[in-house]
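Novice: pasting the sequence and the predicted coordinates here, then a few questions.
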Amino acid sequence: MPVISVITAVYHGGHHFLREAYNSLVAQKLPNGWSWQWCIQEDGDTGLPADEIPNDERVSYGIGLGGRTGVARTMALARASGMYVRTLDADDMLLPGALTRDIETLDSVPWCTSACVDLLPSGKIVPGPYDPTPGLLDPGRFYREHEADRLSVQAVTFAAHTDLIWALGGWPALTGAETDGLLLAAEAVAQGAFIGEPGLIYRKHAAQTTASDRYWHADEAKARKDAVRHRARALRRTNWSWNPRQPVPASA
């Protein structure tokens, strides 16, 4: 049975929306024969966020030394059995049909992103302001937007062939912007596509990491952006391109 693996990082204190994320997964209608698994990794080892998750054999929960979100995501990836991977933040929710659209799109491209809507603290839902035109993306588009500090997608909508993510080393071990880092790395070695129908409710709230002043400390924020772009440029200079092939057995 083909599987799409959903990857979520969480920390104790940022886990209060996990039940809503789980409910959005359960509501997904997948193509015939497909199933999903949810690989959650705590950035830490309290185990307490797991109390928010119902007992479900499709869900696995891991703990470990704290290393920020990128490290937690890559640790969760080690448990992913699916041929495709989709990211999901612990405070966000998938919209109906999101995983099906990812699966159908990844049948022909190595990676994709999708539109999302913002859920404001007031409860109001608004669309993203800069969505690309649906379909294949121009090479280097997101890199150029990143340089201009105007990325037109939420990188947390990223989905890809699992082997591509492994080939890129998973999510970068940064103090933030790890989703941007993987997005730009994937773009450097393979053409992706944009799905115009919203697939995610992106929750904006005062407790999210990017809402804190500390996250935007000037030197640190610059270092994150520089690291993301350096990696993408270095990959592009290799002239290496990734194409889907028959998966190699884990024992090989």
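Specialist: Happy to help now that I have it.
Novice: hey, let's count contacts and neighbours off CA atoms from now on
Specialist: Noted.
Novice: what separates the closest residue to residue 193 other than its chain neighbours from residue 59, distance-wise?
Specialist: Leaving out its chain neighbours, the residue that sits closest to residue 193 by CA to CA, 6 or more residues apart in numbering is residue 136, at 4.2 Å. With distances taken as CA to CA, to the nearest Å, residue 136 is found 32 Å from residue 59.
Novice: all strands in the stretch 151-252 of the chain, in order from the N-terminus.
Specialist: Assigned by DSSP state E, counting those that start in this stretch, the strands in the stretch 151-252 of the chain fall at 159-161, 192-203.
Novice: buried sites along the last one?
Specialist: Using 16 or more other CA atoms under 10 Å as the burial criterion, the residues of strand 192-203 that qualify are 192, 193, 194, 195, 196, 198, 199, 200, 201, 202, 203.
Novice: got TSV for the residues you listed, with distance to residue 112 too?
Specialist: What follows is the buried residues of strand 192-203, written out as TSV (distance: CA to CA, whole Å):
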residue	distance to residue 112
192	5
193	5
194	6
195	7
196	11
198	13
199	12
200	13
201	17
202	17
203	21
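Novice: related to what we said a few turns ago, and of the strands of the stretch 151-252 of the chain, who's closest to residue 101?
Specialist: strand 192-203 (7.6 Å; CA to CA).
Novice: which helices and strands sit right next to that closest one?
Specialist: Applying 3 or more CA pairs under 8 Å, 6 or more residues apart in numbering; DSSP states H and E, we find strand 192-203 packed against strand 93-94, helix 98-106, strand 111-119, strand 135-136.
Novice: in addition, the following structure is provided for comparison:
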Amino acid sequence: MTTTLITGANKGLGFETARRLIAAGHTVYLGSRDAGRGRRAAEHLGARLVRLDVTDDASVAAAVRTVEADGGLDVLVNNAGIEERGDQNAVIGAAQVTADLMRTTFETNVFGTVRVTHAFLPLLLRSTAPVIVNVSSGLASLTEVTTPGTPRYAYPGVAYPASKAAVNMVTVQFAKAFPGMRINAVEPGYTATDLNGRTGTQTVEQGAEIIVRMAQLGPDGPTGGYFDADGPIPW
């Protein structure tokens, strides 16, 4: 039996990923910052709730104790993330971005990913087939955002793509440090979720496809890569 933890899983891509992995036979811990919403989501899916705020050391440590007491962990999906937006859901561009906004975004998207990964490493290292999936973004691709005429080139935001580019680097360095694990970054695509005010152009079912696929990698699967549903994408 494969045991999986998904952060930020009470809604959106995390919720759909949990649903699909449960259907595939995984025991899923649904990580949620809000205990009430998490409980309702876990009960609906048949998942195990673990209260988890990726920005809080004590919360993460408590989650580790819960999962360890129940037997361990095989797969970690770092899905929790934020994108700060302004009035009327407007993306905050270079002229408006502040250090405080950058810090808030990085606290969840980057430091949260590292905090959770570091805390759960001892459990993952005991697994016979450990996997980490870091949910990144196509906006983290320097190749894509510097290619004129593309939607990613046109995106004006700073904090969110910078944070996801950092997640990509974290992914690569952890993959090199732990060659026995399968550690990859994924781009779900522009998915309609609360993160973007539901302005995305695809469904959560479509967006979760690559997350679910990479969460089910075997020991012979790729590691240290950056993928969307069609395969590897340029850094």
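Specialist: Everything's here; your move. Keep in mind it's a predicted model, so treat the numbers as computed, not measured.
Novice: got a TM-score for the pair?
Specialist: Taking TM-score structural alignment, normalised by the length of structure 2 as the basis, the two superposed chains have a TM-score of 0.35; 130 aligned residues with a CA RMSD of 5.2 Å.
Novice: picking up where we left off before, reformat the helices and strands packed on strand 192-203 of structure 1 as JSON lines; add mean neighbour count.
Specialist: Below are those laid out as JSON lines (neighbours: other CA atoms under 10 Å):
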{"stretch": "strand 93-94", "mean neighbour count": "24"}
{"stretch": "helix 98-106", "mean neighbour count": "21"}
{"stretch": "strand 111-119", "mean neighbour count": "24"}
{"stretch": "strand 135-136", "mean neighbour count": "14"}
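Novice: so for residue 182 of structure 1, which of the ones you listed sits nearest?
Specialist: Of those, nearest to residue 182 of structure 1 by CA to CA is strand 111-119, at 10.7 Å.
Novice: any chance of the strands of the stretch 151-252 of structure 1 in JSON lines, plus distance to residue 143 of structure 1?
Specialist: Converted to JSON lines, the strands of the stretch 151-252 of structure 1 look like this (distance: least, CA to CA, whole Å):
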{"stretch": "strand 159-161", "distance to residue 143 of structure 1": "17"}
{"stretch": "strand 192-203", "distance to residue 143 of structure 1": "13"}
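Novice: mind checking which of those is nearest residue 116 of structure 1?
Specialist: strand 192-203 (4.4 Å).
Novice: what angle do strand 111-119 and that closest one make with each other?
Specialist: Strand 192-203 of structure 1 runs at 30 degrees relative to strand 111-119, counting by axes from the mean of the first three to the mean of the last three CA atoms, to 10 degrees.
Novice: and the angle from strand 192-203 of structure 1 to helix 98-106?
Specialist: Going by the same axes, to 10 degrees, strand 192-203 of structure 1 makes 170 degrees with helix 98-106.
Novice: that older thread, relative to residue 10 of structure 1, which of the helices and strands packed on strand 192-203 of structure 1 is closest?
Specialist: Closest among those, using CA to CA: strand 93-94, at 14.1 Å.
Novice: figure out which of the strands of the stretch 151-252 of structure 1 is closest to residue 118 of structure 1.
Specialist: strand 192-203 (4.8 Å).
Novice: what ranges do the helices span in the stretch 101-250 of structure 1?
Specialist: In the stretch 101-250 of structure 1, the segments counted as helices under DSSP state H, counting those that start in this stretch are 141-147, 162-167, 178-189, 218-237.
Novice: what angle sits between the longest one and helix 178-189?
Specialist: To tie it back to what came earlier, the one meant is helix 218-237 of structure 1. 20 degrees.
Novice: skip the chain neighbours and tell me the closest residue to residue 117 of structure 1.
Specialist: residue 127 (4.4 Å).
Novice: next, work out how far apart the residue nearest to residue 193 of structure 1 and residue 186 of structure 1 are.
Specialist: Residue 136 of structure 1 is 14 Å from residue 186 of structure 1, by CA to CA.
Novice: top helix in structure 2 by residue count?
Specialist: helix 159-177 (DSSP state H).
Novice: what packs against it?
Specialist: helix 99-106, strand 182-186.
Novice: the longest one packs against which elements?
Specialist: When you say that, I think you mean helix 99-106 of structure 2. Counting by 3+ CA pairs under 8 Å, 6+ apart, helix 99-106 of structure 2 packs on helix 159-177.
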